[in-house]
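1. Predicted structure and sequence below. I'll ask about it afterward.
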Amino acid sequence: YPWDKSSLKSMPVDLQQFEKLDAYALKVNITNSVEELVKALLKQARTDLEKVRAIWMWICHHIEYDVVGYHNKSQLSSKPIDVLQTGKSICEGYAGLFEQMCSIAGIQCMKLSGYSKGYGYKMGQTFTGDSDHAWNAVYLDGRWHLLDSTWGSGAVDDSFTKFTFRYNEFYFLTHPALFINNHFPDNSNWQLLKPTLSLKDFENNMLHNSNFYMLGLLTAHPETAVIQTVNGKASVSVDCRSATLFTFKLKGTDEHGLMTLKKHGMKLDIYPQKTGSHKLQIFAKPSKASEDVYNCVLEYVVECKSVDKAMRFPKDLHQPVGPSWFTERQGFLRPSHPDPIIHTNDGRCSLTFTLGKDISVLASLHSDNSSLTEDMRRRHIMQIHRRNQIELKIHLPHTGNFVLKIYAKKKSDPGNYDYIFNYLITCLNTEVKWPAFPQSYSKWVEDYEILEPLSGLLPANRNVQFKLKMHGVAKVLVQAENTYPLTQSRDHWEGTCNTSGCREVFVMVHENANHSFYSHVLKYEVETQ
C-alpha cells in the first residue's frame, strides 16, 4: 500500500507508551532457554503489539552480529537456542530466533529471505544467485508487518571486522514502501506492495539509508543512483518536512556546485570540472540540532561526459548560496534578489533587505583573480540604511565571478561579526572597471547617504558636485587644496569643490556650532595627472 508520508511505520505506534516496556525488556537476562526468556518478557506485555515489541527490543540489544561466523559459515549454527546461548549470530539466526520467540508468544511470524542493500553493496550493482539477507514479517491487527532485527541492533564497520551495538528504531514495523528501498524478498508477495517492484527497479533505485527518513526527508530526485550530466550539469533536489540544513561533497569537495536551501528541502546543481564518474554525497542535519554533525543521507554517481568551464566557481564561495529560511531567521527579510546568482552587465548591482532584527551588517567582495586588500573588498560595496531597510550598492573592480559575503552581529554585541550567507555575482563585460567607493570614517553615521560623487576616485583639475544626505550636523566642509563649505537644503548638503592641486579630498563635519573642531567623515582620492 502506498506511503502517505505521514508515518515511517506500517501501523500507529506511540514510542512513548513503550518506554516502560522497553526498559523492562532490556533488563531481562535469561540465556539458557528460549521458552523461559519469552515467558519473562511477556510478564509486562498485554497486547500482541507489546509482545512483539518486547521480543524485538530484547533481540536488538542482546544479540550481536557475528563477524567471524559470517566469514566462516560452516562452523556457524543458526539454531535459536545456539544463538541465544552464544549471544551472536548472522541475519539468518536473528530472524530464526525472532520467529521462534513469536511462535512461543502465540504470534504469527514468518522468516523471509531476499536481497538487501546492506554491507558491501555497491551503487548500481545487480543481484544474482542466492539471497543474502533474512528478516521477518509479523501478523498484527489483521495484517502483516515487516521488521529487521539484524539491522535494528547495530552496524558493522567498513572492514567487516567489528560490530557495534547501535539501536535503530527505523527497522521496527517499517512501512513497506520504505522497506523495499533496501530489502527485496525472494517472494514478491512479501513486499506487501501493490503493484510490486521489479528486481531491475530495485537495482536502479536510489538507496535511502535510515538517516534519510529519520531526519524527516521525504523524497529525492532523481530517483536513480546514477546521474548523467547534460551539458556539464547535473541536478539533485530533496524534499523534507521541516527546516533542514544540507551540505554535499563531490569527490570530497563542495567546490563545483551551487546549493540553495528551500523552505522544504534543497536544490543542488553540480558542474564537475573533470569528465568521468564522480561520487556525490549529500549530508543533512535538522536546523534545531545543537551539534554540528551532518549525516550522510544520499549517495549518487555522477557520470560527466563534458565539462562546463564557464561554471568554475570562486574558491571563496560557501555553500549554501543565496538567501533562504536560514538567512530570514538571522534577520534578513524580503531579499530583492531571491536567487543565488546575480548577473550584472555593467558591473553594478544593488540588493535590498528589510532587517528584522537590530543588527549591524558587514559585506565584502571576493574573487579568485584579483588582489583586493581586506579594506578594498569592503570599499566596493556601499551600505545605505533607510529605517529598517538596508541597500548594498556594489561596483565591481573588474569582470569575472565574485562572491559577496554578508556578515552580521547584534548591535548590542561588542564581539565579532558572524558569517551569515553569500551570493555569486557574475559579470562577463570585460570593459568593467569601477573604482571603489569613498572611504568612510567612524563619524559617518549609518543612515547618512552619498548621492554624489559615488566614485572614490575624483577627476583631477575639475569642479566636482557634492550632494550628501546628513542630519544632526551644524556645518559640512569639503577640504581640497582649498576649503569649500556645503549648503544645506532640506535633508541634504550640497556644493562644488575644485580638485586641482591636491591628491586627496576630505569631507568634514562640524557636529555642534559651538565647537571649533571638525570630524573627518569621508575621504576621496584624486586621479594623478
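-> Received the coordinates, thanks. Residues are numbered from 1 along each chain as shown.

2. CA atoms for contacts and neighbours, from now on please.
-> Fine.

3. Which secondary structure elements does whichever strand or helix holds Val521 sit against?
-> Val521 is part of strand 519-526, with elements assigned from DSSP states H and E. With contacts defined as 3 or more C-alpha pairs under 8 Å, 6 or more residues apart in numbering; DSSP states H and E, strand 519-526 has these neighbours: strand 439-440, strand 457-458, strand 504-510.

4. quick one: which of those is nearest Pro222?
-> strand 439-440 (49.6 Å; C-alpha to C-alpha).

5. let's bring in a second model and compare:
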Amino acid sequence: MGCTQSAAVYPGNRQGDDDDDNIIDDSILTQSNTFSNDDIIAKLLDIKNPINIQVADSQAFNQSLIQQRQQAIDNASYRSTIETWTPNSLQQLSDMIKSFCNGKSIIDQHWIIFYWITFNIEYDTVSYFTKDYKDQSAEGVFQNKKGVCAGYANIYKHLCDQIQLPCEAVVGYSKGYGFEDHEGAPTGTDHAWNVVEIYHHQYLMESTWGAGHLNDKKAFERKLDSYYFLPRPNEMIYHHLPEDKKWQLLETSIDMDEFMQMPKLRPPYFNLNLELINPYNRGHVDLLPDRPYALVLVRVPSDVQLIADLKLNGVKLEGAQRIMFDSKKQIYCCYFAPATTGENKITVYGKRNNSSSDLYDSALELVMNINQMPTNPISFPRTWDTFFDLNLEVAWPKNTNSIKLNNACSHARILIRTPTDVELFGRLKDANQQEIINGNRIYWNKEKDIWVCSFAPDRNGIFEAAILAKKKSDSGNFTSAVSFTIEAKQIPIPNISYPNTWSSFYDLGLKIQAPKNSTNAIWNDDASYTELLIQTPDDVQLSCDIKYNSAAIKHGSLAQFNNDKKLWQLLFAPECTGLHELVVYGKRISDTASATALVKFGLNVTNLQRPMKFPAVFSPFQSKKCQINTPLDGILKNGSVIPISCVIPDAVGVDIKVDSEWLPTEGYTNPNLERQITVGAKEVLIFVKYDQGANYLNIIKYTVE
C-alpha cells in the first residue's frame, strides 16, 4: 500500500523522502500517451458526407430580408416605445400596434408584435408543471400576462390578424425543457409556434423561446433571444418538428426517427458557425473502440473558443472532459470520460474571442449512454488554453485528475514536459481557495529534461494543485495551464513545507540537507545561531544573509564549507527575537559575475539569551572553501588567550596579525590551522597566500571589545 493516484500506486512520497530527483523512474516517463488518436481523427475528418438539410424556398433568406431583419432587431426606438405601452385591453393593444405599424415594413411590423410579446408575456410555469392549463386564448394570455407555448402562438396569430399579416399557429414536438426525461419519441405534440408569410415567402416564428427559458430551479428567466425571430428552418429542425411536415419548410422533410437521432443544436451553434464532425448528425456519442472515453470533434472559425462539460443527473462531473484545440485544422477535440454508468449529458459552450463578456453560451448538447464502465476508467486534469498553446504534456500522473495522499504520504509530485522556452509556476489552494503558503516547489530537472512540481498539503482535506506557465521571453504574468485535485488523508505531523527557491538553485544542482522538508530553519531557545546545510557540486560557492524587517544584519551570517561532511554550512545569528529571513546566494567559482539569490528560509526567534556576531570573511574564503571551527564569535575579549582552529585548504602560507604586529608563523599544516593567540586591543586578522611570491590576502577578521 502507499500513496495512490486513482488506481495507480503513487511512488515514494512518504515523510522524509522529499528528494524527488531520486525517485523519477524512467519507466514513468516512457509510459504511452492515452491520447494517440491521430489516425482516428484523420478518418473522421476525411468523411465526405455533409449533412444536406436545405430550406425549401431558396429565395426566402435573401440579402434584403437578412438586412431588414437585423435593422428591425437593432432599432432601439422601437423597443423604447413598446416598453412604454400600458394597454388596458387586447383591443387597445391591437389599435396601438396598428397605429405604430402604419407605414412600416412587414418585417418591422412582425418585430413590433414579437417584441411586445417577449417583453410582456411571462411563461406560465405553474400551468406547465401542474398540467392545469389556464385560458390560452389571446384574450386569456393578455389578461394574465402569462401563457404556455400555445398561448404565445395564439396571441401572436391574433395580433397578426388585426393588421392583416398572414400567420398560422403550428403544433409539433420540441427538444426543450424536460426533453431528456422522455423515454423514446413523444406520443403527442408538446409545443406550438407560428409560421408567417412575408413577401410571398414563409418563415418560422418562435416567440415562446424568444421570451426566455426555464432554469434548473423550474423558474422562468426572461431573456430576449432574437434568434427566434424569423429563424432558418434548416436550423430550427434540430429542435422543432411540426406535426404537419409542410411546416418544416424544408426541401426534404425529416421524420420522427431522424429528429430523435439528431443532436440538440442551440442558436449559438449557428451564430458561431460551428460544424459538428463527430458524432455525425447524431445526438448520442459512444466510447471510442478499446478506449475509456468518447471523442467529439467540432470545427470552428478562427475567432471562436469552446469549452465543455459532462453531467450526470444534472451534476457536473469533475475531471470528465479534456478540450484540445488543433490550430492547424481549426478543430476542437473534446474528450469525455464517464465516471459511472448512466445517461451522461455533454454540453459544448462557445463564444467569440472579441466578446466583451467572459460567458460562454450553450451551443450543442449530446448524450453518452454508459451501460458498462470500461476496464480502466480515466479522468482528466483541468486544463486551460495555455496548456495546449505552449505544448505542455503531463508525464505523471497520467489519465487522472485526482491524487490521493494517504498512509503518511506527505506530498504529491506532478511531472510536466515543456518546450525549452517555457517556464512553470505553482500554487496550492485548499477547498476554500485559500493559498497554502510554501506548499509547493516547482523546478526543472535538467538531467531528466522535465519539470518537477511538488505539492505538500498542510492538513487533511481537498486541495487544488495548480500549475501556471509562460514563455521565458514573455515579461507578462504566468497564466493557468493545468490543475489537479489532491485528496489528503493522514498527512504526517509535522507536515512538510518548501523554502522559496529561485531557478538558479536547481540550475546549480543544490540539495538541502538541513532542515529537511521545512520552509523554516530550526531555532533552539538556548542558541545564539542556527545553521543550514546544503550540498553543492564542487565548482559552486555559497554566501548568505540574515534579514530582519527586510534589512540585512551586519556580520549576522557566515557561509563556510564543512570539509568533513562535504557540505556548505550557512550560519545565521539574529540580533533580536521575531521573524527573520535567511537568504542563500551562490554562483560557480569560475563565474566572474555576482552571486544570485538561490533559496530563502524563514526563522522565528522565540528567545535569544546571548546575541553574537560572526567574524568578517573576505575573498577567497568561500571560493577556497575555508571553514572556521573556533572562535565563531567575531568579537573577542581584550587580553584573552584563545585557540584558533580553521580549515584553509591548499595554502602555501598562513599568518596572523594582532593589531599591527605579525605573530610568528606556526600552526598551519595543510589544510588545518591550529594554534593559540593572545588577543590585543583592536583586531585579529588571518592572512593567507596560495602562490609563492604572491601577496598575503586577509580572509578573516575579528574585532576586539
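-> Structure's in. What do you need? Treat the numbers as computed from the prediction; the structure is a model and nothing was measured.

6. thinking again about what came up before, what's the strand holding Val521 of structure 1 in contact with?
-> Outside strand 519-526 of structure 1, the residues that touch it by C-alpha atoms under 8 Å, 6 or more residues apart in numbering are 438-444, 456-460, 499, 502-511.

7. ok, now with 7 Å
-> 438-441, 443-444, 456-460, 503-510 (C-alpha atoms under 7 Å, 6 or more residues apart in numbering).

8. how far out from the middle of the chain is that strand?
-> 43 Å (C-alpha atoms, centre = their mean, to the nearest Å).

9. Make a markdown table out of the helices and strands packed on strand 519-526 of structure 1 and add distance to His343 of structure 1.
-> Output for these, formatted as a markdown table (distance: least, C-alpha to C-alpha, whole Å):
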| stretch | distance to His343 of structure 1 |
| --- | --- |
| strand 439-440 | 26 |
| strand 457-458 | 25 |
| strand 504-510 | 33 |
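
10. Can you check which of those gets nearest to Leu84 of structure 1?
-> Proximity to Leu84 of structure 1, assessed across those by C-alpha to C-alpha, is greatest for strand 439-440 (77.0 Å).

11. Can you tell me what sits against the closest one?
-> Arg379, Val521, Leu522, Lys523, Tyr524.

12. let's see 10 Å
-> Residues from elsewhere that reach strand 439-440 of structure 1 (C-alpha atoms under 10 Å, 6 or more residues apart in numbering): 375-376, 378-380, 382, 456, 506-507, 520-525.

13. Quick check: next helix or strand after that strand?
-> strand 449-452.

14. about what we covered before: check the contacts of strand 439-440 of structure 1 against Phe172 of structure 1 and report the nearest one.
-> The closest of those, once distances to Phe172 of structure 1 are taken by C-alpha to C-alpha, is Arg378, at 55.1 Å.

15. ok, the residue in structure 2 that the closest one lines up against - how many residues close by?
-> By TM-score structural alignment, Arg378 of structure 1 lines up with Ile442 in structure 2. Residues within reach of Ile442 of structure 2, counting by other C-alpha atoms under 10 Å, total 25.

16. Just to check, Lys288 of structure 1 is in contact with Thr244?
-> Yes: counting by C-alpha atoms under 10 Å, Thr244 is a contact partner of Lys288 of structure 1 at 8.4 Å.

17. who has more neighbours, these two?
-> Taking neighbours as other C-alpha under 10 Å, Lys288 of structure 1 and Thr244 compare with Thr244 leading, 24 against 9.

18. Tell me the secondary structure of the corresponding residue of structure 2 for that one, please.
-> Correspondence of Thr244 of structure 1 to structure 2, assessed by TM-score structural alignment: Gln305. Under DSSP: H, G, I helix; E, B strand; the rest coil, the three-state class of Gln305 of structure 2 is strand.

19. right, and Gln305 of structure 2 touches Ser327 too?
-> No: at 11.2 Å, Gln305 of structure 2 and Ser327 do not qualify as touching, with contact defined as C-alpha under 10 Å.

20. measure the aligned partner of Leu261 of structure 1 in structure 2 to Leu317 of structure 2 for me?
-> Using TM-score structural alignment, the partner of Leu261 of structure 1 in structure 2 is Phe325. In this view, Phe325 of structure 2 and Leu317 of structure 2 are 21 Å apart by C-alpha to C-alpha, to the nearest Å.

21. So for the two, which sits in the more crowded spot?
-> Applying other C-alpha under 10 Å to Phe325 of structure 2 and Leu317 shows that Phe325 carries more neighbours, namely 20 against 17.

22. Not counting sequence-adjacent ones, nearest residue to the more buried one?
-> Excluding its sequence neighbours, the residue lying closest to Phe325 of structure 2 (C-alpha to C-alpha, 6 or more residues apart in numbering) is Tyr332, at 4.5 Å.

23. in what helix or strand does the one you found lie?
-> strand 331-336.

24. Which elements pack onto that strand?
-> Strand 331-336 of structure 2 sits against helix 38-45, strand 275-278, strand 294-299, strand 304-312, strand 321-326, strand 342-352, with contacts defined as 3 or more C-alpha pairs under 10 Å, 6 or more residues apart in numbering; DSSP states H and E.

25. Could you check the angle that strand makes with strand 304-312?
-> For strand 331-336 of structure 2 against strand 304-312, the angle by axes from the mean of the first three to the mean of the last three C-alpha atoms, to 10 degrees is 10 degrees.
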